[in-house]
Every structure is written in C-alpha cells, then in structure tokens.
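1. quick check, what structure comes out for this input:
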Amino acid sequence: MASDIEIARAAKMRPISEIGEKLGIPQDALENYGSTKAKVRADFIASLDGRPDGKLVLVTAINPTPAGEGKTTTTVGLGDGLNRIGKKAAICLREPSLGPCFGMKGGAAGGGHAQVVPMEDINLHFTGDFHAITSAHNLLSALIDNHIYWGNALGIDQRRITWRRVMDMNDRALRQIVTSLGGVANGFPAEAGFDITVASEIMAILCLSHDLADLQRRLGDIIIGYRRDRTAITARDLEADGAMTVLLKEAMQPNLVQTLENNPAFIHGGPFANIAHGCNSVIATRTALKLADYVVTEAGFGADLGAEKFFDIKCRKAGLQPSAAVIVATVRALKMNGGVAREDLKAENVAALKKGCANLGRHIDNVKQFGVPVVVAINHFTGDTEAEIAAVKEYAATHGVEAVLCTHWADGSAGTEALARKVVQLAESGAAQFAPLYGDDMPLFEKIQTICRRIYRADDAAADKSIRDQLKKWSADGFGHLPICMAKTQYSFSTDPNLRGAPTGHIVPIREVRLSAGAGFIVVICGEIMTMPGLPKIPSANQIRLDERGQIEGLF
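-> Model prediction:
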C-alpha cells in the first residue's frame, strides 16, 4: 500500500471555500492561506453566539507504545464516518510541533486513508501560529532582561525569575543555560533555560482564551518572577501584554483544512499532554460546536493525561459538556502492555493480549469516573487475528462497554461506519452526566493526590516540604481554586516509563510546581519528565529531504 505521504499527495483537495460552505462559513469570513487552508475570522466567530451547541465527542487512547495506537487517525476516521452516515460533523485537532516531527514521533495528521491535508503544510510551518507564540513568549523574555538592564524599576529579583525562553524544537543543550555573558554591554549574567514552545504558558493561554480581550487579560496575568519580598511581578507590570497580543492576533483565529474525504477539520493550538494540557483551542472547539451537529476532538497521549486534562481543565474552563468518549486501542499495543517484545508482535498471543488489556480496563474505568459514556475503537492492523480481536471485545464487555473494530486506515470512512453509529447512539442517549474529578475549592495538594490516587492508582504523591509550602503560599495569594496540570511520562500510569499495564501501589514523586496564572492552572512536574525534550540517537530529521522533483520525502 502507498505510504501516508503518497496517499496525502494524491488527495483531490477541494478549495477551502467549499469546505467552509459545508459548515455555513461564507467566503468573506475566511482568510485564505493558499487555496486549501484558511483562518476563520474573529468577527464571524463572534456572530455565532447564541446558536445551540452540537454534540462533543472526545477521542482518547490507552497509554502509547512503540507499536502505535492511531488516535489522530481514528479521530479523522470517525469524523469522516459520521459524515458518511449523514451527520454534519467537524473535527478539531491540535497543530503538530516541529520538535517530535523531526525527532522520534513524526507528524500528527493521521495516516492511511484517514488524514487531514495538506499534510506537509500541517506538519511543518502551517499558518505560522507556533512562530507567533514563540515570538510573543520570547518578546516577554527580552522585555524582562531589558527592564533589569535599564535600572530595574520594578525591583525584579534576578534569582527569582520564573519565565524561561522557548523554541519549537527538541534541543537538550538549551535546558539550562547562562545568559548575558560577554561584558557590561550585554547585561547581567544569569542562569536561564528553554522549554519547547508547546510547553509555553502562552500556548496554553491561546488555547484557553475565548477572544482577543480574554487573551490580553490572561497574558497580562502571567507571573514572570518575584521581588525580594516575594511579591509577584506580572507581564502587565512590564507593559508587555499589548505587544504580545498584537503578535498573536492572527494566531488566535482557528485554522480550517479538510480530510482526505473533503470534510471540515479545525486544527488550532498544540500543547503537549505530557507537559501541558494537551487539547486544541477552546475557540476552535466552540466555533465547531456552533457550526456542526457533531464535533470530534482528541486529547493527547493516553486517557490518564490527555482525557483527564480535557475534562478537568478544558471542559471546566470553557463550560463544555462532552456527550461521549472513544478510547482507541490496538491489538499490538495491548500485547506490548502484556509483555510482548516489539519484534514478536506479529505472532498471535492471546494470553499476553488479555494480560495487557488491564491497561485498557483502567482507562475505561477512569473515563467513566467523569460521567461520560465510552466506546472502545479497535484500530485494526493487518496482522491482527480473529481470536485476538474477539478477546479485546470480550474484555471490553466485562467493563460494560462495546469494542468496535475499525479499518479506517485502509478503508477511510467505510471502516468507521459501525463506530460512528455507536457514537451517535451514546451521544443521543442522554447518558452523559459530566463532572470534573475534583471541585475548585479542594486544597491544591489534595487535588494532586486525587489525580494520583483515582487516575494513576498510586498510593500517594510525594512532595518535599518546600513544594507543599509553595502550594500553600499560592493558595493564600488567591490561586487555590486553580486546576492541576500534571507533567508526567505518557508511557505509564506511574512515573516509570517502563512500567506498563495497570500498576498499583506506586508513589508519584513531585519534582517541581509552576504557577501558570495566565493560563489558570498549576503545573506539577513529576519524575524525570522534561519540558524541553531531546532528540533520539537517530532522529526522524535524518530521513527527511527533498527528492529530485522538489517533493518532501521521509515526513510521516
């Protein structure tokens, strides 16, 4: 079969104005970026207020493995499947980051016959949103250093600056750096560092803001550091919020593209789920809900990270009410969770599969805790056997849910008709009784413990007295109502990436906590997770090049 990029390149894309027409978006409400992608204008979005919302469906997954799960592919396939059975459906995805694209993971535009296109554009610079976010973030960094250079009227304690720089690339050498070396003209030397752009608080702010006014307010609320008396200094104190908003004005507008089957897809924002909140923008999701009867969105990595943050952060902040959830699993990944080595996955192994299904069961139970009805999507691989597929279906049934075999990678929307009909059944049943895992008034450390105990099934969270004291200080300063954004390995319910399946009895070590006052959550950094990833020994970048016709090779 043709590769993903060959399938994408052969796609018969329609003009983006025709895709907009499917949702009732007039041509003058689109700002075109070429003929196949566009931004939706803010004034048109504002005109949608008062319209009823469609049904919101979350696609999540088991913990990721090297065998692959296909969450984005399933999201696209389900959106196409819903349109195939006569529903007016739209897809909402995150924008891919250049870091994993050139690192180990590759792109994030789906695969096979369930992709969003133009694939190369989406996976690379797209409409420039990430560059705008990077620029706005680093403008604030420059303004901080410049303020100190010119006399430091705000009394910033250079030892207590919490704002780091960002870039959209994996580069371990920049995790911890020293700035302003080279003499008096370059300022005062200080320890600093870089995070990846998708971990930037500005990325989170853009994805959680309702409009430009809300964006500027949140940007102004960013705490960049503290004075010697420990009082906070904000971006508003530096008069940075206005210029940052200007840089983000176009980036705030959602991007409209299409699937291979010419169905509408919004791709906007891109926070990682292992170090950020892992969901596409609120403004894209809310816009889609006003325009479509069904909106299919995804949350990053497994349900322990992406889905938990979707429910506890995005839905809480935006007032969203999800109607159903889909948990994606593959026979291959479940066998890996059952102890099968990657090189042995082609052989049938029902016993290992059944053992690995414990990971799936944990995710099913976790999503049910939020009051959202669940269906399992078995993303089919050609090597899957009938006995293995039957075992997954039987296991799901023991948890009170149906598992549906999906062949969208090979068959497009024809391979997700059954899943689409099941999703409609769940969404129309009225069974959803959504509620976040914890209340706003619960103390911050208890919120962390609640996630660790109820989602990760840990015995407890371990934090030094300094971290607990910091959480108490933030509560006293008026931030105790904020939700928690856990930064943790995506590969396990624990903080040990090698501990697969459904471990219990472990402890979650808290290494650091960060206040994201503009975004409106507390970031809790656990175990060895890094907010600036590194490249693998053989990065994907080594295989990416232009061929003799000027076409991209190696991008997936």
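2. for the rest of this, base every contact and every neighbour count on C-alpha atoms.
-> Noted.
3. got the contact list for residue 342?
-> Neighbouring residues of residue 342 by CA atoms under 8 Å, 6 or more residues apart in numbering: 66, 67, 336.
4. any idea how far residue 502 is from it?
-> Remark: distance between residue 342 and residue 502 (CA to CA, to the nearest Å) = 19 Å.
5. on that earlier part again, buried members of the contacts of residue 342 into ChimeraX, please.
-> To isolate the buried subset of the contacts of residue 342 in ChimeraX, counting by 16 or more other CA atoms under 10 Å, use the following:
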select :67,336
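6. just put the contacts of residue 342 in TSV and tack on distance to residue 381.
-> Output for these, formatted as TSV (distance: CA to CA, whole Å):
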residue	distance to residue 381
66	14
67	10
336	14
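7. another for comparison:
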Amino acid sequence: MAFASDIEIARAARKLPIQAIGAKLGIPEAALLPYGHDKAKVGQPFIAGLKDRPDGKLILVTAINPTPAGEGKTTTTVGLGDGLNRIGKRAVVCIREASLGPNFGMKGGAAGGGMAQVVPMEEMNLHFTGDFHAITSAHNLLAAMIDNHIYWGNTLDIDARRVVWRRVMDMNDRALRDVVVNLGGVANGFPRQTGFDITVASEVMAILCLARDLDDLQERLGNIVVAYTRAKTPVTARDIKADGAMTVLLKDAMQPNLVQTLENNPAFVHGGPFANIAHGCNSVIATTTALKLGEYVVTEAGFGADLGAEKFFDIKCRKAGLRPAAAVIVATVRAMKMNGGVAKADLGTENVAAVQAGCPNLGRHITNVKGFGVPVVVAINHFTTDTEAEIQAVKDYVAAQGAEAVLCKHWAQGSAGIEDLARKVVALAESGVADFAPLYPDAMPLLAKIETIAKRIYHAEAVVADKAVVDQLKAWEAAGHGHLPVCIAKTQYSFTTDPTVRGAPTGHSIPVREVRLSAGAGFVVAICGEIMTMPGLPRVPSAEVIRLNADGDVEGLF
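-> You can find the predicted model right below:
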C-alpha cells in the first residue's frame, strides 16, 4: 500500500487563518503579528497580561534512545495534542523549531509526520519567521565586537589566546570546526585560532529559550563570558557593550510563534537547542504562555530521555519553576528489535525474542523518568509491520516495570488513533501523584552534578576528567558559578559515549573532554566523548534531492 509523503500530506492540509487559531486560545487579533496567513508571533504585552491566570497541566513527551528504525517523538507529541483536543480538553502543543543544518543533512525536519504534523511544514523546516537568523546575527555581532575591541586598542586587556566566544552558522559544515581568523596583515586584526558551532549550540539560543521577557533576555546576554584578560579575569558581553544591540536583533525572535496542527489545533513552535549538544527544549516563554492559555500543554524534549528529559527536568523546569504532571516515553517495536540485535533490513520479520532483548533500553528510561517523581506512560508508535505478539511483548515488559504501554496509530489515523493515550495521560495528570524534583540540588559541586547524572541516568561507574577540567570547574565555583546546573553534551544514540552501544549498558565510564561556561544561559556544558558542536554532512546529504518542482513547490523535505 502506498502512503503519501509527509510533505504531500502537509501541502494538502486545510489550514485555518492564524487569527482563527488564536481565537481558540482567546488571543485577540491585535495581539498577533502575522507572518503570512498561517503563522504569527504572539505579542509580549498580551503575554505579560496573562501572569495572574492559573496554569494548565504540563505533559512531557520523551523517548528511548534514537535508532535508525525511527521512533516518532515529535509525531507523537503532535498526535497527543490533537488527541487531547479530540476528547474535549483544550490542549496546546509546544515544540522546537527546525535547524537548517539537519534538514539538508540527514536528520530531517521537526514538524512531526503522517497525519500528526504541524503546518506549514515547509516554512517551519526552512526559514520560518527568521528566529534562527536573528540568533545567528546576534551571536556573530558579539564575535565581531570582540575582535573589533582588540583591534582598536584592547582597553579591557583581553588575552587573544583566551577568547572563548566562537562564531556560529545554521548549517552542517565540518570545515569550519577549527579556523584561524584575522589573517591578511595588520589591517585585519590579530590572528588567532577559533571555530564555528552550529546555531542551535549557541549560548544565545539557550538564552532565548530560557529568558522570561526582554529585560531578562538582555540581562542574560550581558552575563555571557566571552573571553579572559591576561590576568585571567572574565570579560562579558556587557563589558564589550554588545548586550543592547544583541537584544535589538532578538526583539522579534523573542516572541513565540503560533501555528496549527493538521487538525487545526494550536501549536507554539519556538526555539531550537539540540539535546545532544545543548538543553534540547523549546522556549520557556512559549511553554509558560501555553500553560496560561490551555488546560493541557504537550511539549517534547529532544532525543532520548537520558538527554532531553534529564535536561528538561534539571535545567528548564528548575529555572522556570515548571512542574510536569506526567511524561510519555515513545518507543517502537522496530527500535526494540534493533536494541535486541536485529539489523535494519530484517525489522519487517517477526522476532519476539529480539523485542524482549531490546526492552531493557526502554525499561531504563522508565526508571529514570520515575526517579524525578513524574508518572510515566509508554506510547508504542505503531508501524504496519508490527505483529500482535511483538506489541504484546512490549506491553508485558512495561507492565512488569509498573507502567502501562498504549498502542498509538496517530501517524495513520491522526487524533482518532491516539485517544487511548490521551485518556491515560489525563488520568495520570489528574491523579495528583506527580511529585517532581530535580535530580540534584543547586548547592552540589559541579563535578558531583556531572557524576550524579552519569551514575543515576547513564548507569556509568565513573566520570573520567583531566586535571585541567577539574581545576576549571573548581575555578568557576570559586567565581560564584557553582550553583549552576550542568548540561551534558554527548551522543544521543547510547547511554554511553559510544554511539554503537545500544541497550542498557552498565560498567562504562563517561569521559569529560571539555567544559564550557554558559553564564548567560545559566548552566555549565560538559562535552563528553567525541560529540561535535558543529556537525558535518553525511556522504549523501538530503540537500542532493531537495529542489523545486515544476509547480514551484519544495520537494525532498522530510
């Protein structure tokens, strides 16, 4: 049976004018800043006026570790939002914006799939409302002002060898990971080694996603540590006098984007930090706004629960005072079989034993999420090749873990295929059993925080860090940054730092290669293993097949 592609389904959607979507949430037309007919930003004055309203219930959608078999976390997030609306709840979806780099590389877009998508899909996966371009510009303005300050006399006595602010672009380009700038003679400045990260790894992205309003945004931008003096004292963006201009560039980007699902339900799509190299959640302002407007807010955290959910709980919820009512862990029979040792080419053949062998990966995520005091339900994202015996094997395993697994067919059926999960989520959220708490206290030393995550979430035996890393963490503690949470940058494919190790491994160590202070965002990044903050393109990038057809429509996006 042939199925329409995601982009074909999205193009055929019967969208409502964005003003009608806003009306469903009580947003007046005057508070919407339209970008065409089907997307708009929500104005800050309207958002500020919501502060005294009670909050709805926050539902997190997370997943097992991603595999080439596919899991469908965003699809399930969108489907659940539609499903909750279908059973009579006023629900709002909150997801991240897509990065151009992965769209033209290998990962694809971030709008869901099948009959559970957010539209307009093409615009969302390309330039959308320009937020990422604004973040890139603000970040690189700061970089330019640092080099300009050094060129014009360096009154702050910046040590050019200790400039820690790299440049960014929203594209996968391995050639830019390590570069030398200011070549060409005296007129071009003082040569130094630096590099590029992808925009989603920018601290400016993290700041925009954690800031409460424009004043908070500028305060955080000013706190960014960009370099150190020859006396090894920190230099901030405020010292460079860049925070005001950066805020101006981000003024519009700070406003959340309102769009709709295929079933014309409201969705906020705002911010886009990756979960493997950043904190992996949509913006705080979008989530908190949605909580004031809806009875239920369904949001996602990137990649597996070991990365996305942990950072959602320990960074976003901690910083924004959020208290999730329930969590959904997305899994597929196909992914269980891959974790059980089955090759991708053989996933269409029934193999109950492999499903059972792969389930411990799911079991560990269930245990980890429960450890935050959040009740859990498992969503089995259905594929047509799944057999009844394989589905039952997952359900039986999950039941033995003290949770329930619900079969979901939203990809093919939309909200009608996910009603059971929606009702289970409502039951969990309204049961009052959630007792959320972060994994570690603010007062715990930074290295101990890294070790806590490694041992309790990754089930590692130890953290391995050079003396230089340990000394740097201690220096930041002495400088007053010891209370910050930590953001682990590592592979999304495994509980270890080796992407080829699937399942639920134990006895491994987590090597911390480098640590970076994000004083503006308010966390410390620990870079573990071989993770890259600037991805490269695959041997055959998706860009090779993305084009305009004879009708002027985009082809090849997925």
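8. TM-score for the pair, please.
-> Scored by TM-score structural alignment, normalised by the length of the first structure, the superposition of the two chains gives a TM-score of 1.00; 556 aligned residues with a CA RMSD of 0.3 Å.
9. relative to residue 135 of the first structure, how far out is the closest residue to residue 112 of the first structure other than its chain neighbours?
-> Once flanking residues are discounted, residue 112 of the first structure sits nearest to residue 409: 4.5 Å by CA to CA, 6 or more residues apart in numbering. Shown here: residue 409 of the first structure relative to residue 135 of the first structure, a distance of 37 Å by CA to CA.
10. looking at the two, which is more packed in?
-> residue 409 (24 against 19; other CA atoms under 10 Å).
11. how about that one, what's its partner in the second structure?
-> In the second structure, the residue equivalent to residue 409 of the first structure is residue 411, according to TM-score structural alignment.
12. residues in contact with its match?
-> Neighbours of residue 411 of the second structure in contact, by CA under 8 Å, 6+ apart: 75, 76, 79, 113, 114, 115, 116, 382, 417.
13. could those be laid out in CSV, adding secondary structure?
-> Putting the contacts of residue 411 of the second structure into CSV (DSSP: H, G, I helix; E, B strand; the rest coil) gives the following:
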residue, secondary structure
75, helix
76, helix
79, helix
113, strand
114, coil
115, coil
116, strand
382, coil
417, helix
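14. so which of those is the most crowded?
-> residue 79 (37 neighbours).
15. residue in the first structure matching that one?
-> Counting by TM-score structural alignment, residue 79 of the second structure lines up with residue 77 in the first structure.
16. can you add distance to residue 243 of the second structure and give the contacts of residue 411 of the second structure back as JSON lines?
-> As requested, the contacts of residue 411 of the second structure are arranged in JSON lines below (distance: CA to CA, whole Å):
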{"residue": "75", "distance to residue 243 of the second structure": "37"}
{"residue": "76", "distance to residue 243 of the second structure": "38"}
{"residue": "79", "distance to residue 243 of the second structure": "39"}
{"residue": "113", "distance to residue 243 of the second structure": "39"}
{"residue": "114", "distance to residue 243 of the second structure": "42"}
{"residue": "115", "distance to residue 243 of the second structure": "43"}
{"residue": "116", "distance to residue 243 of the second structure": "40"}
{"residue": "382", "distance to residue 243 of the second structure": "48"}
{"residue": "417", "distance to residue 243 of the second structure": "48"}
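17. tell me which two of these sit farthest apart.
-> 113 and 417 (13.8 Å; CA to CA).
18. number of nearby residues for residue 201 of the first structure?
-> 26.
19. next one: residue 321 of the first structure
-> Residue 321 of the first structure has 18 neighbours, counted by other CA under 10 Å.
20. doesn't residue 436 make contact with it?
-> No - with contact defined as CA atoms under 8 Å, residue 321 of the first structure does not count as touching residue 436 (10.5 Å).
21. in which helix or strand does residue 358 of the second structure reside?
-> Residue 358 of the second structure is located in helix 352-370, with elements delineated by DSSP states H and E.
22. typo on my end, it should be residue 349 of the second structure
-> Per DSSP H and E: nothing holds residue 349 of the second structure, as it lies in no helix or strand.
23. what is the aligned counterpart of it in the first structure?
-> The equivalent of residue 349 of the second structure in the first structure is residue 347 (alignment by TM-score structural alignment).
24. equivalent analysis for residue 231 of the second structure, please.
-> Counting by TM-score structural alignment, residue 231 of the second structure lines up with residue 229 in the first structure.
25. which SS class is that match?
-> At residue 229 of the first structure the chain is in coil, as set by three-state DSSP.
26. tell me where the stretch 351-500 of the first structure has strands.
-> Assigned by DSSP state E, counting those that start in this stretch, the stretch 351-500 of the first structure shows strands spanning 374-379, 403-406, 460-462, 484-487.
27. now do the lengthiest strand in the second structure: everything it contacts.
-> Longest strand in the second structure, counting residues (DSSP state E): strand 509-518. By CA under 8 Å, 6+ apart, the surrounding residues in contact with strand 509-518 of the second structure are 203, 224-225, 454, 460-466, 469, 472-473, 496-497, 523-529.
28. same question for stretch 427-446 of the second structure.
-> With contact meaning CA under 8 Å, 6+ apart, stretch 427-446 of the second structure is reached by 57, 59, 313-314, 318, 323-326, 371-375, 449, 452-453, 473-474, 477, 482-486.
29. gap between the two ends of that stretch?
-> 38 Å.
30. counterpart of that stretch in the first structure, which residues?
-> Under the criterion TM-score structural alignment, stretch 427-446 of the second structure matches residues 425-444.
31. all good on my end, thank you.
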